[in-house]
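Enquirer: Curious how this folds, go ahead:
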Amino acid sequence: MPQGSLDRLIYIDDSGHSASGLVVYGWVEFRPDQWHDVLGEWLAHRKRLWRLFRVPVPEELHMTEYALGRGRISESLPPEFVEDGRSLWKDFGRKVAIESLETLSSTAGLRVGSVYRQATRETWATARSDVYNRLIERFEDEMRESASLAMIFMDGDGSDTSYRDAHRKLPRRTRRVIEDPIYTDSKSSQIMQMADHVAWCANAAIAQVPTHEFSHDWYERYLATRDPHRRPLEL
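Expert: As a prediction, this is how the structure comes out:
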């Protein structure tokens, strides 16, 4: 029976799209004793966003919405993002995104990671489940010869049982990833919103959508220093 202590908290979000066949998972992680400081750094960032840009602290920072200028996350756009009476939501969203990524890059104790697979529209659902299974096995391999135990938090409501099934396939007596995934709603979880930034940037780096060219190098520029592998890994 494995002995050890819980020293990895891993918050995972998914990205990609069934139409393109791309499967992406991104995550942030840290030791439990770093939880206070990691969350504190992000909350300090959120308070700065309120002071500078009137983005409320409880407002969800969902990259797909605000980095592309779709979300209206500010109660009052700063004058530099209003031109001839037009609100420049895309420019504003990218400014907030970069501020957020710089915070992730400078947060002590934080690690990030991402994995992906390019499937097809027809095989996307199967690939999504398989990539998650392989990701959990990868975590297990990393901890097999250590005293580490890990707990995983997932964005969502638990309706997708494939994540739970992946955990329950692990041998109970030797597994290092303990428990089922704990589901956390990103709308109310600041740390899950951090994971969303990682997953979105990994997707942008891999998909290389021409209209999102501004973000193609965001993973390399802001997140690679926090990723032990320096890039998204294909599984």
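Enquirer: can we go C-alpha only for contacts and neighbour counts from here?
Expert: Will do.
Enquirer: Do you have the helices of the protein handy? List them.
Expert: 35-53, 63-66, 89-106, 124-143, 161-168, 190-207, 218 (DSSP state H).
Enquirer: possible to save those as JSON lines with distance to I73 and mean neighbour count?
Expert: As requested, these are exported to JSON lines (distance: least, C-alpha to C-alpha, whole Å; neighbours: other C-alpha atoms under 10 Å):
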{"stretch": "helix 35-53", "distance to I73": "9", "mean neighbour count": "16"}
{"stretch": "helix 63-66", "distance to I73": "7", "mean neighbour count": "18"}
{"stretch": "helix 89-106", "distance to I73": "8", "mean neighbour count": "19"}
{"stretch": "helix 124-143", "distance to I73": "30", "mean neighbour count": "17"}
{"stretch": "helix 161-168", "distance to I73": "31", "mean neighbour count": "16"}
{"stretch": "helix 190-207", "distance to I73": "14", "mean neighbour count": "25"}
{"stretch": "helix 218", "distance to I73": "21", "mean neighbour count": "20"}
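Enquirer: Distance-wise, check the nearest residue to R94 once chain neighbours are set aside relative to S15.
Expert: Nearest residue to R94 in three dimensions, chain neighbours excluded: A67, at 5.1 Å (C-alpha to C-alpha, 6 or more residues apart in numbering). Between A67 and S15 the computed distance is 14 Å (C-alpha to C-alpha, to the nearest Å).
Enquirer: to compare against the first, here's another:
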Amino acid sequence: MSFRWYYVDDSGSPQSGWIVYGFVQVAAEDWSAAPDHWLRVRNYLLSAYGIDAYTELHAYRFINGRGNPSKDPEWNRCKALRHQVAVEVLQAVARMPGVRVGAVARHTDARRDAYAREQLDVYRCFLDSVTDWLRATGEYGTVVVERATVPARATEGAPATETSAPDRRRPGTSASSSELPRTLLALCP
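Expert: Below you'll find the predicted structure:
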């Protein structure tokens, strides 16, 4: 029986109308190879562009020219170089052994509390998608999120250490993981 890790981060804003939960899925048997690959990518970014491993590569800041990710001030002012590096990083992620990337997203006109309720609903949609995947493939998994990533109401009443919905991982046997795409995207209705 196989095991998968899901590392999740949120994106979007009420101003843009987007709610997005992006994730990286790593098979347990590839877990040590994937971080080794990522460390080589980060070492390459340091030697080629002066971007150290502690620099977060958030698209909204990195691609849009905000901040100074490189030790080279001239590089920091060139959006074309930032775009080039973003493409290289995405290509490197696509080559990581045993890794799939994906997102669950919704566009909305909701604001304030209504937006927060929709965030919670999209997060639940993500968890349902993971549950369905695990059930269909007969696998188990764990979702790892930053506390700030989980909508506040998702953890109301939950123990302080729990950051996701109750355990609903029930294996099934109807599909092989090799039949599923490498990049997953679900738009929540």
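Enquirer: circling back: I'd like to know which of the helices of the first structure is closest to R226 of the first structure.
Expert: Among these, helix 89-106 comes nearest to R226 of the first structure, with 6.4 Å by C-alpha to C-alpha.
Enquirer: What is the mean deviation of that closest one from its aligned residues in the second structure?
Expert: Compared with the second structure after fitting, helix 89-106 of the first structure deviates on average by 1.4 Å (mean C-alpha distance after the TM-score superposition for the first structure).
Enquirer: How many residues are close by the alignment partner in the second structure of R31 of the first structure?
Expert: Counting by TM-score structural alignment, R31 of the first structure lines up with A27 in the second structure. Other residues within reach of A27 of the second structure, judged by other C-alpha atoms under 10 Å, total 19.
Enquirer: I'd say A27 of the second structure and R4 touch.
Expert: Yes. Contact criterion C-alpha atoms under 8 Å: A27 of the second structure and R4 qualify, at 4.4 Å.
Enquirer: Show me what V122 of the second structure lines up with in the first structure.
Expert: So, by TM-score structural alignment, V122 of the second structure is matched to V131.
Enquirer: In space, what's closest to that match - neighbours in sequence excluded?
Expert: Here the residue nearest V131 of the first structure, using C-alpha to C-alpha, 6+ apart, is L235, at 6.2 Å.
Enquirer: tell me the contacts of the residue of the second structure most remote from its centre?
Expert: Of all residues in the second structure, E74 has its C-alpha farthest from the mean position, at 30.1 Å, by C-alpha atoms, centre = their mean. Applying C-alpha atoms under 8 Å, 6 or more residues apart in numbering to E74 of the second structure gives no contacts.
Enquirer: how close does it sit to G50 of the second structure?
Expert: Applying C-alpha to C-alpha to E74 of the second structure and G50 of the second structure gives a distance of 11 Å.
Enquirer: Ok, D10 of the second structure next?
Expert: From D10 of the second structure to G50 of the second structure the distance is 27 Å (C-alpha to C-alpha).
Enquirer: what sits against the residue nearest the centre of the first structure?
Expert: Nearest to the mean C-alpha position of the first structure, by C-alpha atoms, centre = their mean, lies A195 at 2.0 Å. Contacts for A195 of the first structure (C-alpha under 8 Å, 6+ apart) come out as 11-13, 26-28.
Enquirer: Try it again at 10 Å.
Expert: Applying C-alpha atoms under 10 Å, 6 or more residues apart in numbering to A195 of the first structure gives the contacts 10-14, 25-29, 104, 112-114, 154-155, 186, 201.
Enquirer: Please apply the same query to N76 of the second structure.
Expert: Residues in contact with N76 of the second structure, defined by C-alpha under 10 Å, 6+ apart, are 49-51, 62, 65-70, 82.
Enquirer: Could you identify the longest strand within the first structure?
Expert: Criterion DSSP state E: the longest strand present in the first structure is strand 5-17.
Enquirer: ok and that strand relative to helix 190-207, angle-wise?
Expert: Using axes from the mean of the first three to the mean of the last three C-alpha atoms, to 10 degrees, the inter-axis angle of strand 5-17 of the first structure relative to helix 190-207 is 50 degrees.
Enquirer: Alright, calling it a day.
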